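**Q** Give me the fold of what follows.
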Amino acid sequence: MVTHRRNDESQRLVRDSFDSTSSDFELDDFLADDYKDRTHRKRISLSSFLPWRTSPPHSPRPGRWRRLLGRTFTAFAAFLLILIIATPFFNPSYSRRPPHYTGSNPNNEKVFIAANIVDVDLIKGPWGKAVIELVDLLGSENVFLSIYENDSGEATTLALQELGRSVKCKTAIISDHIDLDSFPSVQILPNNHLVKRIQYLAQVRNMAIEPLNSANTDMGPFDKLLFINDVVFSPADAADLLFATNIGKDGRTQYHAACAMDFINPFKFYDTFATRDSEGYGAGVPFYPWFSKAGSGISRSDVQAGKDAVRVKSCWGGMTAFEAKWFARNNSSSETNSVGMTPIQFRASEELFWDASECCLVHADLSAMASLHPQGWRDGNEFDGGFYINPYVRVAYDERTFGWLNFIRRFEKLFSWPQGWINWLASRPAFQPRRDLEPGVESDHREWIYDGPTDVEEEEKLRKREYSDLDIRLNGHWETVKRIAKPGGFCGNRQLLVLKKHRKAGERMWERIGPPPGANDA
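**A** The predicted model follows:
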């Protein structure tokens, strides 16, 4: 009995000892787990206050980068939105006009207005109304209006006659017929005598300014010549272009020519064909700031500085103001006659596969003439020839576009950086082989020489089929020719613009023919 009890007690002690040890192990595990849990919670709690979260180097977190990119994109979008909203209010482009822009003729200067227009809707609509208002602004006694059109039909003739009865100033409104066979022709194929488009345009512009000299006898010499294209414009803007652009201390303008800017849509500047910057480079991508950084980038810098007289070598922009004296016959002198430019007239290049805008060439000729008669207001800057674009003055080719111009210009400065990059990507401006040629200096010109027959027996066959580049190459060649450079080498480029002999209804009246290979312009 004693032995049995002792065994039971021994088993109880062993069991108690075992149970006690087991409980101690469970308690230790519990305490260890609790300690780890509290430490982990503390780590999480602390990490929430740190700018970064620590993680083992072997455990990548791709979600972190996605969140970072998302936050960066959100911040950039917010910045861009703020910039877009703030720009038109705090940094608008050409929206706050100088105080001397009054839309008037403060010194009662005499203005000769010239135009070539055929669009009946414009004549009876916004263009005609603006011209009538402009005459009133300038003073009817100070204005002579000359309009020349040809071969545009009876509706155009009647609309112009009605306009002539509505304006209060003196007028010369002419509807005429032009015989294209009377123009000098060029030839690139047998039986294919073509009239250069620029030759035609130069002629009709010269017809519009022809009355300037005869009108002088009735009104005295004119101070300004204003050429207006078939555009929608503000009469007050036209007055400011004439009498507020680049004024001097005496309150009078200081320019040989000042151009508006014409837009084909609310963003896109149109007349890049006639526009050259202050160093003779072509325009950049045609939205603000319109010019490139080529050379010294002076014209681009003038635009970004908000100047009302952006220095250029040539321009047109749908509406251009000139000093009238350069176009008058009574300005003749032995010096100017020696270079054959008095009075100044619009002209075209005579070369094959070399064309330039007549509106650019007239600026080049005026510049050459003005250099013989230095003006007192010139500051001697080689890149300031007295020719300017005024970005405050804008015109358009339809009323809808014109209505948007004042709104869009408030956002323009946002376009500057993208425009610069696109210029670079698009290699703007294009190469100009004669940009640096000085007038009067002998130079080597690469010219296309036609050496094919004038006529062939299969004349009708040639007329009916389309000519190809191969046809042109078989009837001519490139040749290096010594020439005395005329003004305006910076205006031209390699192309041939000709009037179509036969065109369908709705087609434009001219076409462009590219040059044959081999010009090898350096």
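
**Q** Please count neighbours and contacts with C-alpha atoms only from this point.
**A** OK.

**Q** all strands for the stretch 151-300 of the chain, in order.
**A** Along the stretch 151-300 of the chain, counting by DSSP state E, counting those that start in this stretch, strands occupy 170-176, 186-189, 192-194, 224-228, 257-263, 276-277.

**Q** again, but for the stretch 351-500 of the chain
**A** When secondary structure is read from DSSP E, counting those that start in this stretch, the stretch 351-500 of the chain shows strands at 387-396, 442-450, 476-484, 496-499.

**Q** one step back: Thr320 is nearest to which of the strands of the stretch 151-300 of the chain?
**A** Nearest of those to Thr320, taken as Cα to Cα: strand 257-263 at 4.4 Å.

**Q** out of all of them, which helix in this protein is the longest?
**A** Counting by DSSP state H, the longest helix found in the chain is helix 2-47.

**Q** quick one: whichever helix or strand comes after it to chain centroid distance?
**A** Next in sequence after helix 2-47, counting helices and strands by DSSP states H and E, comes helix 62-90. Its chain's C-alpha centre and that of helix 62-90 lie 31 Å apart, by Cα atoms, centre = their mean, to the nearest Å.

**Q** Same check on stretch 216-224?
**A** Relative to the centre of its chain, stretch 216-224 is centred 34 Å away, using Cα atoms, centre = their mean.

**Q** Residues touching it, excluding its own?
**A** Outside of stretch 216-224, the residues within contact range by Cα atoms under 8 Å, 6 or more residues apart in numbering are Glu109, Lys110, Val111, Phe112, Leu242, Ala321, Phe322, Glu323, Ala324, Lys325.

**Q** among those, which two are most distant?
**A** Spatial extent of the contacts of stretch 216-224 (Cα to Cα) is set by the pair Leu242 and Lys325 at 14.5 Å.

**Q** Between these two, which has more neighbouring residues?
**A** Leu242 (30 against 18; other Cα atoms under 10 Å).

**Q** where does that one sit relative to Ala257, distance-wise?
**A** 9 Å (Cα to Cα, to the nearest Å).

**Q** Please give the structure of this sequence too, so both can be compared:
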Amino acid sequence: MIPPIVSFAALFCYVYARVNAYLPIQDVWPYAFPQAWRLWIAFLIVLPIFAMVQLLWLLASAWVSRRFGGRGKSKGREQEGYMMLNGGERTTEDGEWNQEHGARSHPARSRLPGVATLLWYAECILCAYVALYGYYHYKHHEYEGDTRYRPTLYKALADPHRRPSGYGRGEKIFIAAAFHQNEAVIPYWTRTMLDTIVYLGSDNVFVSIVENYSSDRSPDLLREFASELDRRGVRNRVLVQDETVKKPEDVQWNPRIEFLAAIRNQALEPLLHTGGYDKVLFSNDIYIEPESVIELLETRAGDFDFACGLDFGHFGAYDMWVLRDRVGRLTAGIWPYFFDTADYEAMKAEEPVPVFTCWNGIVVFQADPLLPVHLRSNRTLSTSPLAALPPPNHPWTKKVAESPALTPPLAFRASAEGECYSSESFLLPYDFRRIMGLGKVYANPRVISGYVWVYYVWHKWVLRQRHVKWFVEQVWDGAWMQYARMIVGDAKQVWTWDGVDCHPWW
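**A** Okay, here's the model as predicted:
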């Protein structure tokens, strides 16, 4: 029994070290990658490998025993037995000599296998089952809930006569993105978007991209993408090496946010000039699957004002600077992320989670709040007054009209004096809620994205593998998640503004 235990322990230590090296653990925020999770993942990797090794050892040992052990036993019997002479009666190991019939009679032997043989068969069956079970789940590692729209997508991609009107609900979608130094992610992102556009329909999409100040291959990759969009008949505006928005000398604090807000607003310019689109899909420089983009668009069957996914990085949930739960509280970097009971229950059910604000790598939102009044569809914004006006120091308080339908268009912006110091991607969903009265804001837990391939793989496929997911959600179940809150500054100095938790910074 000792050799198998030793070999299992040695293999486990090796695999556990490789898991830590893959992340790599020294570069991540430890609270977001609990050791218990990593130990369980290493165990799940080792178990089927060890079972296969044990099975091969059992079969090889049995073959060697039969092949060589039988010969030795036969030879030994010849040496220990007696040579029969004519007549007479002599007893040997193998039975008695029957003088009358001239034949050897063997004693009766049981046809039932011994206990050792039964144990050998049982061990072989168990090892084979564990090895095959592990191989099956290795080949089918994706969580089935994350691929609900893949069959529909593949059907669209396989259609030899692709429909310009698409295969979805027929909504007009304005796709926007901004890139800088992203040569690693752009090829993956563009493939995802091309597949998504097939599903949406080339007639239903406009693609607007801004790239600036890059010194890598990002401009060339985006030029190739623009050419492919032209070939497919997809309307687009792809600006590369564009320096219309001047980069500030000091890219920190509000000057940085103002710079990023201006770039995002630049990406929206074609929409603001013509209108004609129902929703905006705005993406960061992320890895994401096309079926995940469709999942996001189909959040609550399209019944939302603002919907986002979950993005991940080296400290777990990435965009915690933006994400707030349903009641405006800060969130954690590990599952279930939210401390509010209603949000926790939604996460357990893998249903869209009601949140106060979010961005998380990729969002879809109603286009009307950003459009000039005369270009709006009049299907989204209320014609009644706001239930409650924003605080007096909100920069839009004086611009609020008698109803959201008549309020001037929103835009990405930086924080005003007295507000939470926040990013432009926090302030847009916040303004949706407080200026336009649009409160149907949801985070879709089935939509996973990441900025670095290693962490994308970890959160998209490793942590959502069936048995890992069970451990994280049913066994660990948010243990010590309070320590995984990413707070910028002193946690004791968190303050509240207009019902929203604010990072204290320094």
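
**Q** Between Leu242 and Ala257 of structure 1, which contacts overlap?
**A** Counting by Cα under 8 Å, 6+ apart, the contacts common to Leu242 of structure 1 and Ala257 are Ala321.

**Q** can you count the residues close to the nearest residue to Ala244 of structure 1 once chain neighbours are set aside?
**A** Of all residues not flanking Ala244 of structure 1 in the chain, Tyr101 sits nearest, at 5.8 Å (Cα to Cα, 6 or more residues apart in numbering). Applying other Cα under 10 Å, we find 16 residues neighbouring Tyr101 of structure 1.

**Q** hang on, the earlier thing: Glu26 of structure 1: which of the strands of the stretch 151-300 of structure 1 is closest?
**A** Set against Glu26 of structure 1 and scored by Cα to Cα, the strands of the stretch 151-300 of structure 1 come closest in strand 257-263, at 87.2 Å.

**Q** how big is the offset of the closest one relative to structure 2?
**A** Averaged over the aligned pairs, strand 257-263 of structure 1 sits 1.2 Å from structure 2 after superposition, using mean Cα distance after the TM-score superposition for structure 1.

**Q** In structure 2, what stretch matches that strand?
**A** The alignment of strand 257-263 of structure 1 onto structure 2 (TM-score structural alignment) covers residues 306-312.

**Q** Stretch 44-64 of structure 1 too?
**A** Mapped onto structure 2 using TM-score structural alignment, stretch 44-64 of structure 1 covers no residues at all.

**Q** quick one: terminal-to-terminal distance for that stretch?
**A** 17 Å.

**Q** just stretch 497-506 of structure 2 next, same as before
**A** Using Cα to Cα, one end of stretch 497-506 of structure 2 lies 17 Å from the other.

**Q** before we move on, back to that, and the residue nearest to Ala244 of structure 1, how far is that from Trp127 of structure 1?
**A** For Tyr101 of structure 1, the distance to Trp127 of structure 1 equals 22 Å [Cα to Cα].

**Q** same deal with Arg446 of structure 1?
**A** Distance from Arg446 of structure 1 to Trp127 of structure 1, by Cα to Cα: 43 Å.

**Q** which stretches of the stretch 201-350 of structure 1 form helices?
**A** Ranges of helices in the stretch 201-350 of structure 1, per DSSP state H, counting those that start in this stretch, are 211-219, 235-243, 298-304, 334-338.

**Q** how far does the shortest one sit from the chain's center?
**A** For helix 334-338 of structure 1, the distance between its averaged C-alpha position and the chain's averaged C-alpha position is 35 Å (Cα atoms, centre = their mean).

**Q** which residues are contacting stretch 264-271 of structure 1?
**A** Against stretch 264-271 of structure 1 from outside (Cα under 8 Å, 6+ apart): 261-263, 286-288, 290, 315-318, 396-397, 401-402, 404-405, 408.

**Q** meant to ask about stretch 113-125 of structure 1, not that
**A** For stretch 113-125 of structure 1, contacts defined as Cα under 8 Å, 6+ apart pick out 128-129, 143-149, 152, 155-156, 159-160, 163, 204-205, 208-209, 225-232.

**Q** re the thing from before, which one, of the helices of the stretch 201-350 of structure 1, ends up nearest to Phe76 of structure 1?
**A** Closest of the helices of the stretch 201-350 of structure 1 to Phe76 of structure 1 is helix 298-304, at 24.3 Å (criterion: Cα to Cα).

**Q** List of residues touching that closest one?
**A** By Cα under 8 Å, 6+ apart, helix 298-304 of structure 1 touches 277-278, 289-293, 309-312, 391, 413.

**Q** just those now: which is nearest Ser427 of structure 1?
**A** For those, the nearest to Ser427 of structure 1 is Ser292 (9.9 Å; Cα to Cα).

**Q** so the closest one sits right up against Pro429, yeah?
**A** Yes. Because the distance of 6.9 Å satisfies Cα atoms under 8 Å, Ser292 of structure 1 is recorded as touching Pro429.

**Q** Compare neighbour counts for those two and give me the winner.
**A** Taking other Cα under 10 Å, Ser292 of structure 1 and Pro429 do not tie; Ser292 has more neighbours (28 against 18).
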